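Asks: sequence first, then the predicted structure:
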Amino acid sequence: MNKTINEDVSIVLSGEAGQGIQTIEGLLTFILKREGYYVFATKEYMSRIRGGSNSTEIRVSSKPVKSYVDKIDILIPLTKSSVEHLGDRVTEDTLIIADNDSLNLKNKNLFNVPILSIAKEIGNEIYANIVAVGVILGLFKINKQTIEEYLKERFGDKGEKIVSDNIKAASEGYKLGKDFSESGEIKIKISANENLKDDLLISGTDAVSLGALAGNCDSIFSYPMTPGSGVLVDLANFSENFDILVEQAEDEIAAINMAIGGWYAGARSMVTTSDGGFALMEEGLSLAGMIESPLVIHLAQRPAPATGLPTRTAQEGLNLVIHAGHGEFPRLVLAPGSLEQAFYLTQKAFNIADKYQIPVFILTDQFFVDSYYNVKKLDLSKIENKKYFVETTEDYKRYDLSKAKNGVPPRGIPNYGNGLVVVDSDEHDEEGHITEELDIRIKMVEKRLKKFEALKEDFISPEFYGNDNYKYLVVCWGSNYNVVKEALENIDNKDLAMLHFSQVYPIPENAVEFLEKAEKIIDVENNATGQFAKLIRAETGIKIDSKILKFNGMPFSVEELTAKIREELQ
């Protein structure tokens, strides 16, 4: 049996929760990136601590790769049920590297590798995942010094024996993988590039967290909820070197109220959660709308309603965040499609929230936050932060109508100046005191709503990709940016283009000219009702008849989206 894989290889590792699949993902992606490869990794996992079947997909390529694919070139299963779990993705072309003495699989493309036996000889079955890492790295003939250096970094705090055993496990697997390569049984022909060694390898979670740090976020309040909790963990780690207050609140209601209190005091506070957690925060959001408090909320979506599929992906939270909170007040909703966008938009979110005194959402999803790929070093020269609160005088009025021509009154904070800063959840007068005078109520509502017009100064235009003379326009938002782009590259039709929205509410006005020009608009979303298509209709009057929707908890793969778009073109 001889198999050569050129340019782009998809490697999937699968096993039970607790078998170290995420450890394998981390080791392989970082080592391969260090050796100059383009890598992409994403995971799917069940909502259990032990058992079940989880998998990680790692794409390695000679060119940038940023999307999920169905194809599996090489599969390393750690349990027999792993193969069944992956279903139709395992084809007659899939090479399976497994310890078949323990799994007893029947497949013509099976390479029997004594992964468990090697691990036991080293001292513990737990090293099976590191043996598997070694096999893959051996296929690529990775520099052994690079492997050893990274294992020392990764396990150095666990003691010399642990480091030594991990290096031995990787080395034993490496020999087997290298033998497969040199014999021609499994040959991978993918070019490494020296220039990629300095790339960053980050996840969606990292991109949002680094963007918050760049936006001078100095406090985060959260009640943990998958898949939004990673941002809380990241900022907790950053707090070791930066002045960041990290508070795991007793519940979601406390978390959002703490964040509002932080902004009131002059901090730049953030909340991170998921759909179900945010549902408990809605009264707090409405409070922010009434007292005109800045607020930044990261919401990582997952399938709903209720607990839904807590570890899967969806784009079902759009209607929630647009309509959340009782009453009418402005908000901005951002939905990054790339890791670079996540960094820059999160940083910008803090300035926009501060400038206009409104809630700003960063809307991601499980697929986005849990995916990794190479990015060039982020350009910090683009970063500019400004605090918009004012030093108060004795005659200061928090909601001074004469100084809020664009709907934005001067925001003071306690103890910065001689004024008294009064806010209240009831309707209030210019000084912030409760009022039931109906004329003042009208003026305050009109003032708050004026911010929608003022916000246009900072709107983020949708990104266009394709030939200017298009007939067919694929519309997408958030995490579908890269998969739609790769599907369009596969189709290679000059009549086809993409319009990606990273600002999903309000709809930027310049989007209308792109939409009106198309003979046919194709909407791509991970929900069952086409929430964004309906929003476009409501905001612009343009009806989108053609929708490609997926809502089983998995992201679109490149292959299926390519096929579905082709169907729409016929």
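Replies: Cool, got the structure.
Asks: going forward, measure contacts and count neighbours with C-alpha atoms only.
Replies: OK.
Asks: longest helix in the protein, please.
Replies: helix 160-183 (DSSP state H).
Asks: residues in contact with it: which ones?
Replies: 113, 115, 118-119, 122, 127-128, 130-141, 148, 151-152, 155-156, 186-188 (CA atoms under 8 Å, 6 or more residues apart in numbering).
Asks: beyond it, next helix or strand please.
Replies: Following helix 160-183 in sequence order, the next helix or strand is strand 186-189 (DSSP states H and E).
Asks: what's that next one in contact with?
Replies: Strand 186-189 is contacted from outside by Asn2, Lys3, Thr4, Ile5, Asn6, Glu7, Val9, Leu139, Phe140, Phe180, Ser181, using CA under 8 Å, 6+ apart.
Asks: list only buried entries from the contacts of helix 160-183.
Replies: Buried by 16 or more other CA atoms under 10 Å: 113, 115, 118-119, 122, 127-128, 130-141, 148, 151-152, 155, 186-188, out of the contacts of helix 160-183.
Asks: so which of those are in helices?
Replies: 115, 118-119, 122, 128, 130-139, 148, 151-152, 155.
Asks: follow-up on the earlier one: just the contacts of strand 186-189 now: which is nearest Tyr470?
Replies: Distance ranking of the contacts of strand 186-189 against Tyr470, using CA to CA, places Glu7 first at 30.1 Å.
Asks: I'd guessed the closest one sits against Arg59; true?
Replies: No. Counting by CA atoms under 8 Å, Glu7 stays clear of Arg59, with 10.4 Å between them.
Asks: out of these two, which sits in the busier spot?
Replies: Arg59 (25 against 12; other CA atoms under 10 Å).
Asks: so that one sits in a helix?
Replies: No. Assessed with DSSP: H, G, I helix; E, B strand; the rest coil, Arg59 is strand; it does not lie in a helix.
Asks: what's near enough to touch it?
Replies: Asp8, Val9, Ser10, Ile11, Val39, Phe40, Ala41, Val65.
Asks: tally of neighbours for Asp157?
Replies: Asp157: 10 neighbours (other CA under 10 Å).
Asks: then Glu240?
Replies: 9.
Asks: kindly report the same for Asp275.
Replies: Asp275, neighbours per other CA under 10 Å, totals 29.
Asks: also Glu182?
Replies: Neighbour count for Glu182, taken as other CA under 10 Å: 13.
Asks: check it against this one:
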Amino acid sequence: MVEFKEDVSIVLGGAAGQGIQTVEAILTYALKRSGYHVYANKEYMSRVRGGINTTEIRVSSRRVRAFVRRIDILVPFKQGVLSWVRNRLSESTVVLGEKGNVEEDFLGKVNLVEVPLTKLALETGSQLYLNTTAAGLIVGLFHGDFEAVEEYVRKRFESKGENVVRKNIEAARKGYDLGVKLCDEGTIRVEVERDERVKDEILLTGTEAVGIGALAGGMNFLSFYPMSPSTGVSTFAAQHAEEFGIVVEQVEDEISAINMALGAWFGGARAMVSTSGGGFALMSEAMSLAGMAENPVVVHLAQRPGPATGLPTRTMQGDLNLVLHAGHGDFPRIILAPGTLEEAFYLSAEAFNLADRYQVPLIILTDQYFVDTYYNLSKPDVGKVRFERYIVEAKPGYRRYELTEDGISPRAVPGYGEEVVVANGNEHDEWGDITEDAELTVKMQEKRAKLKLGTIRKNAPLPKLIGSEDAKYIVVNWGSTFHVVEEAIRELGRDDVAQLHFSWLYPLNPEARRFFEGKTVIVVENNITGQFADLLEKELGVEVHHRILKYDGRPFSVEEVLEKLRGVVE
């Protein structure tokens, strides 16, 4: 008998088009509704059919929010899956599936528990029901609430008619009964304690967290050109456009997308663009226009490995330098990178206030791993979201680019007030008229690149410290590596190691230097050079002693970070 307790890592593997995501959706919904903490993430090849795609689902008695290398239960839907995840298998891994889906090299070497999924699906009426049968099987192993499975199946398939719904429920029941039987017979034992509070929580993806946050922040216009892995935010907004009374435009290219957003902000809207690195590269000139015209804009950039097309369905934190330096000339910008789904909601909402207040481009950096991750969490508190507008009336004597001590000029929109409202991509005077005056050019350059940047920097929030201020080692992370670093440090179990999480990447508040004084600094990043480590050294003068980097297009696992940290501190 194989026994799993408290935290179980399940991996589903098959070809694109085999419905792996359907199984994932049923499992996470039903197990969460049954009172289990769940986490899920997927990795998939850049193809519509074929190849090998896998989904990891962790089911636990405590909150789990990070990717692990360990596979406890593997469910292969085709041959080739075991070879693909070979380095993640161990002696305790149970392969739950049909013998025909296991490569010959592995027969007799893995703990195979044969289950007749195809036979059960055919008994229901068609092999099409195999995925629903498999989902029921795994829920049965946990003795989950079958009513939750039935509820999800009804929602998922109701548009296909009652017969399809009934057949899928029948298939799920056959799988569920088999899962319970495997436990009762002692073939597999799963002991994970339920938490009744989980039932009232919600399941969100990173995509949904960004999208909902943007809506909460007052976004009423979104323009985009599709590019993975960012497109989900745009389609989410489009699906809810009528409900929230917003405009979503799919345009001909990324240049059009950002220029439409700039125009929307100029007219008084709150606009966002969603793209990936290659798309953002095309937006560089418009970023510079936003800098000169002091026109707000919010850009969501979901990173993937580059250069060029790179690995379009994989993950990396390789575009920090891109957004940091995009656009010719010197002008300020704000860069945010949420590390949790809660942060994604609140930061995406606050992004619109910040862009409006400081009249700058603001970039929200996520990545494929982050947008495709989901887990259970408490409902975000919409009451905490502030909706701030910084638009003034263009009264007589209004000067759009008035020279001020903090570098922030009053911003009006056309039609609100008597004066004409001007936006100018040329160097200009305080009224917005073109100028080539040398003295005025100096003042305007300093207004944007020194005074305004200094104001933003002074008001920038400090990073979040998890652990003791007296810790000898500081492990720095930014964006999507938060949870994996958090869990690795918890597993390390040392009081002299603390985590410092940055979700506000630029500009950095000088007061953040105090976190590094007298510490051994370790930076964890999903890129090849350590882009944020370089930024810390440049902006704050911080000496980074160790860089833990990964750049194969895959996310860090808890085990990887733990091993690397042990190599430094032990």
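Replies: Cool, got the structure. Since this is a predicted model, take the numbers as computed values, not measurements.
Asks: redo the contacts of Arg59 of the first structure as JSON lines? Include secondary structure, distance to Asn490 of the first structure and neighbour count.
Replies: As requested, these are exported to JSON lines (DSSP: H, G, I helix; E, B strand; the rest coil; distance: CA to CA, whole Å; neighbours: other CA atoms under 10 Å):
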{"residue": "Asp8", "secondary structure": "strand", "distance to Asn490 of the first structure": "14", "neighbour count": "20"}
{"residue": "Val9", "secondary structure": "strand", "distance to Asn490 of the first structure": "17", "neighbour count": "20"}
{"residue": "Ser10", "secondary structure": "strand", "distance to Asn490 of the first structure": "17", "neighbour count": "22"}
{"residue": "Ile11", "secondary structure": "strand", "distance to Asn490 of the first structure": "21", "neighbour count": "21"}
{"residue": "Val39", "secondary structure": "strand", "distance to Asn490 of the first structure": "19", "neighbour count": "26"}
{"residue": "Phe40", "secondary structure": "strand", "distance to Asn490 of the first structure": "18", "neighbour count": "25"}
{"residue": "Ala41", "secondary structure": "strand", "distance to Asn490 of the first structure": "20", "neighbour count": "25"}
{"residue": "Val65", "secondary structure": "coil", "distance to Asn490 of the first structure": "13", "neighbour count": "20"}
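Asks: may I see the buried residues of stretch 470-480 of the second structure?
Replies: Ala471, Lys472, Tyr473, Ile474, Val475, Val476, Asn477, Trp478, Gly479, Ser480.
Asks: oh, I was asking about stretch 13-33 of the first structure
Replies: So for stretch 13-33 of the first structure, counting by 16+ other CA under 10 Å, buried means 13-17, 19-22, 24-25, 27-33.
Asks: out of those, which sit inside strands?
Replies: If you go by DSSP state E, the buried residues of stretch 13-33 of the first structure have Leu13, Ser14, Gly15, Glu16, Ala17 in strands.
Asks: dump these to a markdown table, plus distance to Ala487 of the first structure.
Replies: Formatted as a markdown table, these follow (distance: CA to CA, whole Å):
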| residue | distance to Ala487 of the first structure |
| --- | --- |
| Leu13 | 25 |
| Ser14 | 26 |
| Gly15 | 29 |
| Glu16 | 32 |
| Ala17 | 32 |
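Asks: out of those residues, which comes closest to Phe389 of the first structure?
Replies: For these, the nearest to Phe389 of the first structure is Ala17 (48.2 Å; CA to CA).
Asks: what's near enough to touch the closest one?
Replies: Applying CA under 8 Å, 6+ apart to Ala17 of the first structure gives the contacts Tyr45, Met46, Arg48, Ile49, Arg50, Gly51, Gly52, Ser53, Asn54.
Asks: residues in contact with the nearest residue to the last one once chain neighbours are set aside?
Replies: Closest residue in space to Asn54 of the first structure, ignoring its immediate chain neighbours: Tyr45 at 4.4 Å, by CA to CA, 6 or more residues apart in numbering. Residues counted as contacts of Tyr45 of the first structure (CA under 8 Å, 6+ apart) are Ala17, Ser53, Asn54, Ser55, Thr311, Arg312.
Asks: with secondary structure and distance to Phe242 of the first structure added, can I get those residues in CSV?
Replies: Shown next, in CSV, are the contacts of Tyr45 of the first structure (DSSP: H, G, I helix; E, B strand; the rest coil; distance: CA to CA, whole Å):
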residue, secondary structure, distance to Phe242 of the first structure
Ala17, strand, 33
Ser53, strand, 38
Asn54, strand, 35
Ser55, strand, 35
Thr311, coil, 30
Arg312, coil, 32
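Asks: of those, which is the nearest to Leu569 of the first structure?
Replies: The closest of these, once distances to Leu569 of the first structure are taken by CA to CA, is Arg312, at 30.0 Å.
Asks: the second structure: which residue goes with the closest one?
Replies: When the second structure is aligned by TM-score structural alignment, the residue opposite Arg312 of the first structure is Arg314.
Asks: what segments of the stretch 151-300 of the second structure are strands?
Replies: 188-191, 202-205, 221-224, 247-250, 271-275, 297-303 (DSSP state E, counting those that start in this stretch).
Asks: and the last one with strand 271-275, angle?
Replies: Looking back up the chat, that one is strand 297-303 of the second structure. 20 degrees (axes from the mean of the first three to the mean of the last three CA atoms, to 10 degrees).
Asks: check which element follows strand 297-303 of the second structure along the chain.
Replies: Assignment by DSSP H and E places the next element after strand 297-303 of the second structure at helix 320-325.
Asks: which neighbouring elements make contact with that following helix?
Replies: Other elements packing on helix 320-325 of the second structure under the criterion 3 or more CA pairs under 8 Å, 6 or more residues apart in numbering; DSSP states H and E are helix 531-540.
Asks: mean per-residue distance, whichever helix or strand comes after the helix it packs on versus the first structure.
Replies: Next helix or strand after helix 531-540 of the second structure toward the C-terminus (DSSP H and E): strand 546-549. For strand 546-549 of the second structure, the mean distance to aligned residues of the first structure following superposition is 0.7 Å (mean CA distance after the TM-score superposition for the first structure).
Asks: who are the packing partners of the helix or strand following strand 546-549 of the second structure?
Replies: Downstream of strand 546-549 of the second structure, the first helix or strand assigned by DSSP H and E is helix 558-569. Judged by 3+ CA pairs under 8 Å, 6+ apart, helix 558-569 of the second structure is in contact with helix 482-492, strand 546-549.
Asks: for Gly52 of the first structure, what are its contacts?
Replies: Neighbours of Gly52 of the first structure in contact, by CA under 8 Å, 6+ apart: Gly15, Glu16, Ala17, Met46.
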